[in-house]
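[1] Sequence first, then the predicted structure:
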Amino acid sequence: MRIIFKFIFVLFLLNLLFKGNYGIDKDYPPKNESEIVIGFVAPIGDIEFDQYITGAKYAFSKWEEAFNKRGKSIVLHRLAEDTNDILDSLSMVQYPVAGIIGPAYSGSSSTSCLVYGAFSVPSISFYATGTDLSNPSLYPYFNRVMPDDRLQVKAILSLVEKNGWTRISCVHTNEDYGNGGADQLVQQSNARGITVNTNQAITAIDGDDVPTKEEYDIVFDNLAAAKSRVIVLYAIFPKDCLGVWEKAKERGFMGKGFTWIVTDGCAELTNGYNESIVGVLATFPRYNADDNFNEFEQYIIKESGTTDGSFFKGASFSYDAAFAMLKAMDHALENGKDVWEGSDLLESIRTITFEGITGTISFDPTTGDRLHGVFSLLNLIDYNKGSFDIIGFIDPNNGTISLSQDILYSGPSYAVPSDYQVIVYDKTLNIVLGVITGVCILIVLFIGAVIVLQWRKFRYSSPLFCMFIIIGALLGLSSVFVLLPSPTVPLCSSFPWLLGLGYVILFGSLFTKTWRTWRLFSNARKFKVIRITNQYILTLVGGFILLESIFMILWTTIDRPIPLAEPIYKAGEAQLQCTSDSEAWWYVFVFYKVFYIFVGVFLAFKTRDVVDSLNESKPITLALYNLTFVMIVSIALGFILRDNPTAIIVIQIIAILLGFTVTVAVLFLPKVWKILSGQQHSVDSIGTSMDSMGRTTQDQSRGYTTQDYNNQSVGRSFSASAQGFNNVQPSNHPQLGIVYTGGEQFPRLSSLSLASKSEAEINVNSEVINKAKASENNKNNNNNDESQA
């Protein structure tokens, strides 16, 4: 709409000028055929002006000899002063000029180029980026070597996507350049699925015209409300950026956690002597593609009379704009065309291609926009130097980013900051969870100490594997302490290792130990004696550990969990969470452990009829019930509350505490309690009590008789005629039948601890044995009689 009003105003003004006495006739002023005049339009008052025009003059020096050979001279003409865009443009075409290098900026171009177009004078701007200028119906003779805002925004969004950001904010100066760039940023962000959560305008600094405190407050109040962390600053001059950053520092919007990306307007920053802006990023069209750039830079600094050694990047584009104009004129002359004929010169401009200081130069045949625009990625690393360093390049046409070094972000830090406001975990809650975990670890350590000190009383519970169960529980519980601090890469990798190995060691040891009991007694029912040594069981447990380790090595090598700030249920906020690229690793990690539950259920079922002293089916069943319940509830809540990492961590910790602590408790606390309370004097050995649950051997008090013993299941007896055990007396006694548990040698009656038995009890047992032996002999005699028959 602004352009349309400008266009109408210019036409109205031109109409008045043609009708008035302003010295401008309808016919174009006479031209000197041997002298080609090219205009140069840029704000003379700008600090960069001297280097801009020096760059153009340097290009003229390259072409002067070629034109002289054609009998032509080339002249660079500029206005004596900068007054009004329209009047200056009219003066320029009245001079007359065959072509224009400039205008420098989008605002002046949108007005001046209406005049140049009306008089069919082609122009090549070296610094205008406004996308409105790409309208051929309004600006048919406009061209530029500076990539437009559309490409610059594509370059910025390529960087945004590379860092995984999905929400940004925009602050821009309230003029043509800033407004146009901000509009492009919003449009392209929406198309890419990136949210611009706030778009704030600020008055551009122009002499005494500066933004008020109230303006700055409004901008930063809105940034705070949006919880902005990645801010694109589309400002026309470095002084505008410095003004915004000064207020940003006061409001706490500088430093670690905040990312500022500025556009080419602020990328000319040469007085950034401010430590707080270290880590600021900038995009700027590539200005140093030529191999001889250093020579060019030194020439511009020297010839322009720059005293502080500063180089303004716009000089590179001024050189390429002038070079393009002269090359197009030479091309037109070579093809017999008139360079004073605007349409002929425009056609030549849009057909040339060459390698300039800023890279490949060619123009869109319809709009005159530059086709090959590559952007430099700049980083303010050394604030003492006061300027940006080039650390890479961005090709907006395909989104590729090539870096020569890592990006330094505000902080300073090389870690990619989040686009969300990252909150930390509640320290009080972490302390409480840590204390509870410590208590659980002490309980498990206490149980482990009792097993070590009372080793013989756990003889038939395989105390070695009981200790493996304790070690597994301790590893699993220690994984809680990895969850409590703020996540780091080592902590993220340690958690699944500790939890996984702890789980496998605990339940692998428990189930292999139970498997041995099942195999021994299932073979005993078939009158077979087998040996399953501790070494063999250790091999099985080691196999489980090896499989778990292989999985963890693959995971942490291929897709290592790293801490990333993930969005949470509160808008604009995030928390650091351990994340892998693929969630499949976590699913496999959790769900393949369900296999252990099925194995445990199977073994508990198979050992349900084993004698009580070796029967752990009940505690295993309780442990599995507890584990199943915990896994179902925790996994379900984890999916429901996946946007609330604090709640997920609490659920994980509670699940770990219940899973490991309760398992150890149901397996060992009954035995430990009876030992400590004095109710059990000789657990797992034959004495006053024969089984691991502390059951008394006063069989008469339970109503057992000799007939009851003789009617015991055959699965509780061993064959006396089994190979290697010929000296062992056969017995159907329910207590003597449980002595062998897979050791190196089948225990003999003489090796049993009978010291604590009374003489009467020994006689009872001897009588039972004798009766069992007589019964076995009778059976053998009957079998022999039948065989003879």
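    Yes, it's here.
[2] When you work out contacts or count neighbours from here on, use the C-alpha atoms and nothing else.
    Noted.
[3] Next, count neighbours for the residue lying closest to Gly130 once chain neighbours are set aside.
    Leaving aside its chain neighbours, Gly130 sits nearest to Ser106 (5.3 Å; criterion: C-alpha to C-alpha, 6 or more residues apart in numbering). The tally of other residues near Ser106 (other C-alpha atoms under 10 Å) stands at 24.
[4] Ile168: neighbour count?
    Applying the criterion other C-alpha under 10 Å, we find 26 residues in the vicinity of Ile168.
[5] Second structure for comparison follows:
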Amino acid sequence: MSIDVAATLVLFLSLGAVPSGAQVDGTLELAYGGDFRYLQAAWIFPIQAWVAKLVWDKEYPTLMPVAAADKRDFNITIDILDTLADPARTIKWASQLIWPHEGARNPFASLGAAYKTVQISDLSGSSDLQQRKFFPYLFRTLQTSQACGPEVSIIDKFDFKRITFFYADDTLGRSWFNRLEACTKNIDGSTLRGEPLSVFPSESEFDSRNVFLKAVQATKERWSSQIDRSLEELNSRIFVLYLSKGFSVFLPLIIEKGLVGEAYFWRFMALDIFHSIEGFVGIPTNPDWGPAEFPAFWDQSVISQFAGGMLEFPDVRDREKYPEFVQFWSTLSPADFPDQMHCYLYGGCEQGGACDRTVTSESSCTDGVFYHGGLAENYVHRWLINPSYSDTDIFTGKPPNGIPEPDPVLFGEGGRAFDGMMAILVATNRLLNNGTAMADIRGDLLKHEIETMEPVPGIGGTVSFDPTTGNRLESPSITLFYRIDEDRNDNKKQGENPFITAQGGNPFITEAASYSWKASEMTWYENWRFAGNTTDVPRSLPSRCPAGQFADADWACQPCPQGSFQSEEGQEKCIPCEPGTYQDEIQQTFCEPCPMGTYTNTSGSRTCTVCPWSHFRSRVGRADCELGPCEFMDYDGSSTEAPPENATAFTHAVPLAVLFTAASASLYTYL
């Protein structure tokens, strides 16, 4: 199976099938590729794809999607490669696997169309990929069909009109922004502005604390400039944030800028905020690098500044099947996984399908791909296993509770890989039962089977696809919404958030609403309480100031200053007077043209300047004076080099025109 790597992270690529003497029905050959180091967490996707294969091979009864009597006897091979960090390598790898005698020549998502090969994506959120004329063989297990439900519910309830979305400028960040942008386009009166943020540096890429902190400081400065630029272009009070890391830098930066309090509302779309180790130890997180330079963001001094803000937790786990998956996970051992996957499980240097776990730094993994700590390190950070763990502990956990969640970073998101694999296996099994030879199960035949077969039970809900878009039809069961509290709240409703269940609860959040995807309905447990513990919704637009005024940075109406005007109501800026015009009063709706004999050649003028001698002004409202020869004469006809001190300027150039000054009987004639 495969994804569009240009827009997503994990690549699943269905290659087709070949006969085999070892198995009655032959061998189904699959390939799985992606950036498994993303967030030091995405390795759960290939792991769970492999677990689906194990379920099928072991015929684990409660997770098998077909009856034992209907299961065919075929072998499954999966070629796995961490590829997305090197797109050219990905295309070459996939192309050679799909069509070995041809080279790479197509973008990732187009490989299916080029080779008539089914692709199933786990993390592709781009709406462009549902255009079947371009990507006819691409399917997506990331639910997208009802993506706007919560967005519309929240915006409508609070009547938000102006929203700024800060997001990490990476694949997932752009995907989230594209989704939110598409949703708000259909809401009358709502404006969304996206501001991409520089990707936060990863500690694993640095060998020393000082070098890492210099990179962090540089990122903080870029973020500061990006935030300021965004607010200059669109002054917002309602913010949405998607980050995967760097909360301990971003949140204090927002506090420094004063963008918190009763006038503001923050919504955090990132699941990572629930489990990030930054929340408890700050940055850097490496205990060998000394004390944190940036604070733990779950500290009350930080998180309580965002009181009234909203956290969301999409629960994609099937209520019946996911507990069975957890139980199956506890029966596994390291021996059930190929050697290269031991790097995903425990960390190390993967090269040529082998994992060298003795390598503990990226600099020592010169010719391979380095994985820092693997799944086991994630378990240690979340107190699910002891730091001095044995290899089997990641399957059994710490007594007496065991492993409550095999996917402790993404909380079930990796189940999409399991579900995508099961969809391929069930489609293959059905075709074999219908008399199709294994060698013929590929291309249009396999595509049609996936589009038309009955929904397949998975650990993230049933799996079926819309043939017109390739999108998964089944939606996640529920999304939970939490309010950030002003202080500790140990008696809050805990719901079913695995973060809360596993870690004893976060004392600064309260479950306050939920969205049922199946019912397309938002349930608010009570009126939402914003900062200051009030139900008054923060303003999302400035006051509608009358003409001649503007809404300042605090959204208070102010008169337009001298040198400017505003002819329309409801504006946030005054318009500077153009050259040739001026305004010497405040709160005006237009600028006056400079009178004859005066000029101004700058914008925003409060007065006009008298034209110098030897120049004249022939019309009003001009930005300059025209040059002309002048001669000054006494009334007796004798010449003089200069006019009297209080003589007036010519207002126009007419031969023999005569002006008398108040100071003398001299006359001045333009010759």
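    Sure, I can see it. Here the structure is a predicted model, which means the values were calculated and not measured.
[6] So the residue nearest to Gly130 of the first structure sits against Thr129, correct?
    Yes. In this structure, Ser106 of the first structure sits in contact with Thr129. The criterion is C-alpha atoms under 8 Å, and the distance is 5.9 Å.
[7] Map the residue nearest to Gly130 of the first structure across to the second structure for me.
    Matched across to the second structure, Ser106 of the first structure finds no residue, judged by TM-score structural alignment.
[8] which ones are touching Ser106 of the first structure?
    Counting by C-alpha atoms under 8 Å, 6 or more residues apart in numbering, Ser106 of the first structure touches 127-130, 133, 176-177.
[9] cool, Ile100 of the first structure as well?
    By C-alpha under 8 Å, 6+ apart, the residues touching Ile100 of the first structure are 38-41, 121-124.
[10] at 10 Å what do you get?
    The contact partners of Ile100 of the first structure, taken as C-alpha atoms under 10 Å, 6 or more residues apart in numbering, are 37-41, 76-78, 89, 92-93, 113, 116, 121-125, 142-143, 321-322, 325.
[11] Now, those residues that are in helices?
    Members of the contacts of Ile100 of the first structure lying in helices (criterion: DSSP state H): 89, 92-93, 113, 116, 321-322, 325.
[12] What subset of those residues is buried?
    Using 16 or more other C-alpha atoms under 10 Å as the burial test, these include 89, 92-93, 113, 116, 321-322, 325 as buried.
[13] So which residue is dead centre in the second structure?
    Centroid-nearest residue in the second structure, with C-alpha atoms, centre = their mean: Gly173, separated by 2.2 Å.
[14] how about the helices in the stretch 151-300 of the second structure?
    Under the criterion DSSP state H, counting those that start in this stretch, the stretch 151-300 of the second structure carries helices at the ranges 171-184, 209-233, 247-256, 272-275, 278-281, 300-303.
[15] For the first one, buried residues please.
    The reference is to helix 171-184 of the second structure. Buried-residue list, helix 171-184 of the second structure, by 16+ other C-alpha under 10 Å: 171-177, 179-181, 183-184.
[16] Would you mind giving those residues as JSON lines with distance to Leu54 of the second structure added?
    Putting the buried residues of helix 171-184 of the second structure into JSON lines (distance: C-alpha to C-alpha, whole Å) gives the following:
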{"residue": "Thr171", "distance to Leu54 of the second structure": "30"}
{"residue": "Leu172", "distance to Leu54 of the second structure": "29"}
{"residue": "Gly173", "distance to Leu54 of the second structure": "33"}
{"residue": "Arg174", "distance to Leu54 of the second structure": "34"}
{"residue": "Ser175", "distance to Leu54 of the second structure": "32"}
{"residue": "Trp176", "distance to Leu54 of the second structure": "33"}
{"residue": "Phe177", "distance to Leu54 of the second structure": "36"}
{"residue": "Arg179", "distance to Leu54 of the second structure": "34"}
{"residue": "Leu180", "distance to Leu54 of the second structure": "37"}
{"residue": "Glu181", "distance to Leu54 of the second structure": "40"}
{"residue": "Cys183", "distance to Leu54 of the second structure": "39"}
{"residue": "Thr184", "distance to Leu54 of the second structure": "42"}
